[in-house]
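Engineer: Sequence and predicted structure below; questions after.
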Amino acid sequence: MNRIPPVVLLIIATILWGGNFVIGRAVANDLPPFTLAFFRWCVALIVFLPIIYTALKREWPQIKKHWAIVLVLGFTGVASFNTLVYIALHYTTSINASLMNMLTPVIIYILSFFFLKEKLNRNQIIGTVISFIGVITIISNGSIKALQHFSFNKGDLIVIIAVILWSVYSLLVKQYAKELPGHTTFFVSIAVGIIMLLPFYIFETFTTSMVIHWSATSIFAILYTGILASIVAFIAWNTGVVKLGANRAGIYLNFIPVFASIFAVIFIGEKLILSQVIGGLLVVTGVFWTGRKITTENN
């Protein structure tokens, strides 16, 4: 991947992550959420192991030293985030879910303010307000009546919880980037996440009333999410970030809902409605606004 231009790598990653939302929605009636998440990460672990094995032996003492952080990474980034998204996709559209995923940078700013005591500047506050207005527009379908009665889709609310957990994961990765090696830490996080998911998968298997449909579609979904959306997208994104820089690369995350919306309309027949367009534009505007630098004028 080192020969591929960084912009291409970042776009490949966002295409694959955009597809993850649509795949989750497409097999919502075939695979229960914990089943899909569990098998996804099992496939990812198996595929990633030969790639990472040599580095893992070398870097294991460094990872072991920060075992508590790795446990939190496994819980938030592997066991929780995608599983909650898959649960949410039983109730909401892949377009809604991917649009609200854009809140991540804004929530990271908020978490940094509360837990790391980092100050929020004027642009970050304005951008946060704009983004949350966008999210309210999306989850209410632009309906004043829905706002008055707080009758929101529970799937949308679950996605917001998932995004908060993913923001915690992202913030920890950023904070410990110099102390924890990226690829091997991700591998160990996958292993931790699988262990955490196992009892929920077993419980779901014996209690769900949903009939699991093992078909070419469901198997493709597991392989796609386990190999392409997990390993290939992760390596492509990290390589692109190293080449281009984290700040410039972060803008490309806004392509995820674009690709997710295109795939949702083409492949699973979802319809893009006006409130999603308006809400999505507000969220994007807010995210860009939070990233603007404060400029001062000389009097």
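Structural biologist: All right, it came through fine.
Engineer: When you work out contacts or count neighbours from here on, use the C-alpha atoms and nothing else.
Structural biologist: Fine.
Engineer: Measure how far whichever helix in the chain runs longest is from the centre of its chain, please.
Structural biologist: Criterion DSSP state H: the longest helix present in the chain is helix 33-65. Relative to the centre of its chain, helix 33-65 is centred 18 Å away, using CA atoms, centre = their mean, to the nearest Å.
Engineer: what do you get for stretch 16-30?
Structural biologist: 13 Å.
Engineer: quick one, what contacts F39?
Structural biologist: 222, 226 (CA atoms under 8 Å, 6 or more residues apart in numbering).
Engineer: how near is the closest residue to D30 other than its chain neighbours to L197?
Structural biologist: Excluding the flanking residues, the one nearest D30 by CA to CA, 6 or more residues apart in numbering is H213, at 4.9 Å. Relative to L197, H213 is positioned 20 Å away (CA to CA, to the nearest Å).
Engineer: Next, count neighbours for V241.
Structural biologist: 19 (other CA atoms under 10 Å).
Engineer: Correction: the previous question concerned L56.
Structural biologist: By the measure other CA under 10 Å, the count of residues near L56 is 19.
Engineer: what does the one 5 residues further on give?
Structural biologist: Counted with other CA under 10 Å, residues neighbouring P61 total 11.
Engineer: next one: Y91
Structural biologist: Neighbour count of Y91, defined by other CA under 10 Å: 15.
Engineer: and here's the other structure:
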Amino acid sequence: MNQTTTSTSDTLSPQTWAVLIAMLMIDSFHLIFGRLLTNYMSPFVSALFLMLVATIEVGAVLAWRRAIDWRVFWQHRWFFLAIGGLVAGSTVMNYTAVTLIDPGTASILGRFATVVTLALSYFWLKESLSRQELIGAALCVVGAVTITFQPGDLFRTGSLLVIGALSFYSLHIAIVKRYGDNMDFGNFFLYRVATTAAFLVIFTLLSGNAALPPSRQAWLIVLIAATVDVVVSRLLYYWALRQMRLGIHTILLTMTPVLTIIWSRLFF
């Protein structure tokens, strides 16, 4: 992987703020979709078909625009294989976790990733951390430890899965920030979802859970979740990441659990 860097500013434009608000709203549905899909299929199958549908959607748009460049993947193959494997593992663990604990709790616990991501931004990306960011990280550690060590084996297992999933995702986003900022955005996103889908095919086959969505309703949820939770959500996520420091991006995402808890109470 070749290191690339871009300069980002702490001053956010109105356009960036609008994207951030939309991203936070949509991102808060991630575990809600995961919980809905557990009623129809295993976490492996859910994650796999979401990523396959997302790959087809993104690939179709880029093909229509004649913008697919296979050289981008080949020149950065180890980068894409690394982030694809990390995101695939993270997604399966997240979807498995919401079969054991409710999405609201999982989302709160997921803020433990704030600590991991801020550590990566400071020690690896050499970004400076403000006093507010350090205080926020400390509060996340306290909250994560408190929630993780609650009574009940299933609760602890679900909590550990969430922490593992978010640690994987934090590492992937640090890799993206360090090496991916200068890549063509469309091709970056295509190969990100495509390599994730490829790893999910392998994971699903190895798990012995390979199957198709069992009903039209399941397919409909897969289509909606892939479009909203993968394509739209991650497009906003990665675009916003290019506009600011990783530390600021991470701190802003700590607001998503509040919305996730609201959706969790409404739907479940």
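Structural biologist: Okay, I see it. This is a predicted model, so every value here is computed, not measured.
Engineer: Show me which of H213 and L197 of structure 1 is the more surrounded one.
Structural biologist: The neighbour comparison of H213 of structure 1 against L197 (other CA under 10 Å) goes to L197, with 22 against 14.
Engineer: show me the contacts for the closest residue in space to V193 of structure 2 that isn't next to it in sequence.
Structural biologist: Once flanking residues are discounted, V193 of structure 2 sits nearest to T55: 5.6 Å by CA to CA, 6+ apart. Shown in contact with T55 of structure 2 (CA under 8 Å, 6+ apart): 190, 193-194, 197.
Engineer: Relative to S121 of structure 2, how far out is the closest residue to V72 of structure 2 other than its chain neighbours?
Structural biologist: Spatial nearest neighbour of V72 of structure 2, excluding adjacent residues (CA to CA, 6+ apart): N187 at 6.9 Å. N187 of structure 2 sits 25 Å away from S121 of structure 2, going by CA to CA.
Engineer: who's more crowded, those two?
Structural biologist: S121 (25 against 19).
Engineer: Can you give me the distance of H213 of structure 1 to W289 of structure 1?
Structural biologist: Distance from H213 of structure 1 to W289 of structure 1, by CA to CA: 45 Å.
Engineer: burial count for the aligned partner of T93 of structure 1 in structure 2?
Structural biologist: Correspondence of T93 of structure 1 to structure 2, assessed by TM-score structural alignment: D102. D102 of structure 2 has 19 neighbours, counted by other CA under 10 Å.
Engineer: Determine the longest helix present in structure 2.
Structural biologist: helix 153-179.
Engineer: Which strands or helices does that one pack on?
Structural biologist: Other elements packing on helix 153-179 of structure 2 under the criterion 3 or more CA pairs under 8 Å, 6 or more residues apart in numbering; DSSP states H and E are helix 77-97, helix 103-109, helix 112-123, helix 131-148.
Engineer: okay if I get the ones you listed as CSV plus distance to Q243 of structure 2?
Structural biologist: CSV is the format used below for those (distance: least, CA to CA, whole Å):
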stretch, distance to Q243 of structure 2
helix 77-97, 20
helix 103-109, 25
helix 112-123, 15
helix 131-148, 18
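Engineer: For F29 of structure 2, which of those helices is the nearest?
Structural biologist: When these are compared by CA to CA, helix 103-109 sits nearest F29 of structure 2, at 9.2 Å.
Engineer: so G247 of structure 2 touches L129, yeah?
Structural biologist: Yes: judged on CA atoms under 8 Å, G247 of structure 2 makes contact with L129 at a distance of 7.2 Å.
Engineer: Between those two, which contacts overlap?
Structural biologist: By CA under 8 Å, 6+ apart, the residues touching both G247 of structure 2 and L129 are L118.
Engineer: returning to what we had before: list the buried residues in the longest helix of structure 1.
Structural biologist: Buried positions in helix 33-65 of structure 1, judged by neighbour count with 16 or more other CA atoms under 10 Å: 33-45, 48, 56, 63.
Engineer: What is the nearest of these to S275 of structure 1?
Structural biologist: So of those, ranked by how close each gets to S275 of structure 1 (CA to CA), first place is P33, at 27.3 Å.
Engineer: how about G34 of structure 2, what's its match in structure 1?
Structural biologist: By TM-score structural alignment, G34 of structure 2 lines up with G24.
Engineer: For its match, which residues are in contact?
Structural biologist: Per CA under 8 Å, 6+ apart, neighbours of G24 of structure 1: 85-86, 89, 94, 221.
Engineer: Top of these by number of neighbours, please.
Structural biologist: Top of those by neighbour count (other CA under 10 Å): Y86, with 32 neighbours.
Engineer: for K243 of structure 1, what are its contacts?
Structural biologist: Here K243 of structure 1 is in contact with P6 (CA under 8 Å, 6+ apart).
Engineer: any idea how far V283 of structure 1 is from it?
Structural biologist: 27 Å.
Engineer: Check P257 of structure 1 too.
Structural biologist: 11 Å.
Engineer: Which one's more surrounded, those two?
Structural biologist: V283 (31 against 27).
Engineer: check which helix or strand covers the more buried one.
Structural biologist: helix 274-290 (DSSP states H and E).
Engineer: Show me what that helix packs onto, helices and strands only.
Structural biologist: helix 94-100, helix 104-115, helix 122-139.
Engineer: Deepest-packed of the ones you listed, please.
Structural biologist: For those, the largest average neighbour count (mean count of other CA atoms under 10 Å) is found in helix 94-100, namely a mean of 28.
Engineer: which helices and strands sit right next to it?
Structural biologist: Against helix 94-100 of structure 1 (3+ CA pairs under 8 Å, 6+ apart) you get helix 6-26, helix 122-139, helix 154-175, helix 255-267, helix 274-290.
Engineer: The same query, at a cut-off of 10 Å, please.
Structural biologist: helix 6-26, helix 81-88, helix 122-139, helix 154-175, helix 255-267, helix 274-290 (3 or more CA pairs under 10 Å, 6 or more residues apart in numbering; DSSP states H and E).
Engineer: can you redo these as JSON lines with distance to K145 of structure 1?
Structural biologist: Below are those laid out as JSON lines (distance: least, CA to CA, whole Å):
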{"stretch": "helix 6-26", "distance to K145 of structure 1": "27"}
{"stretch": "helix 81-88", "distance to K145 of structure 1": "23"}
{"stretch": "helix 122-139", "distance to K145 of structure 1": "12"}
{"stretch": "helix 154-175", "distance to K145 of structure 1": "16"}
{"stretch": "helix 255-267", "distance to K145 of structure 1": "26"}
{"stretch": "helix 274-290", "distance to K145 of structure 1": "14"}
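Engineer: Now do the buried residues in stretch 18-29 of structure 2.
Structural biologist: 19-20, 23-24, 26-29.
Engineer: Nice, that's everything, thank you.
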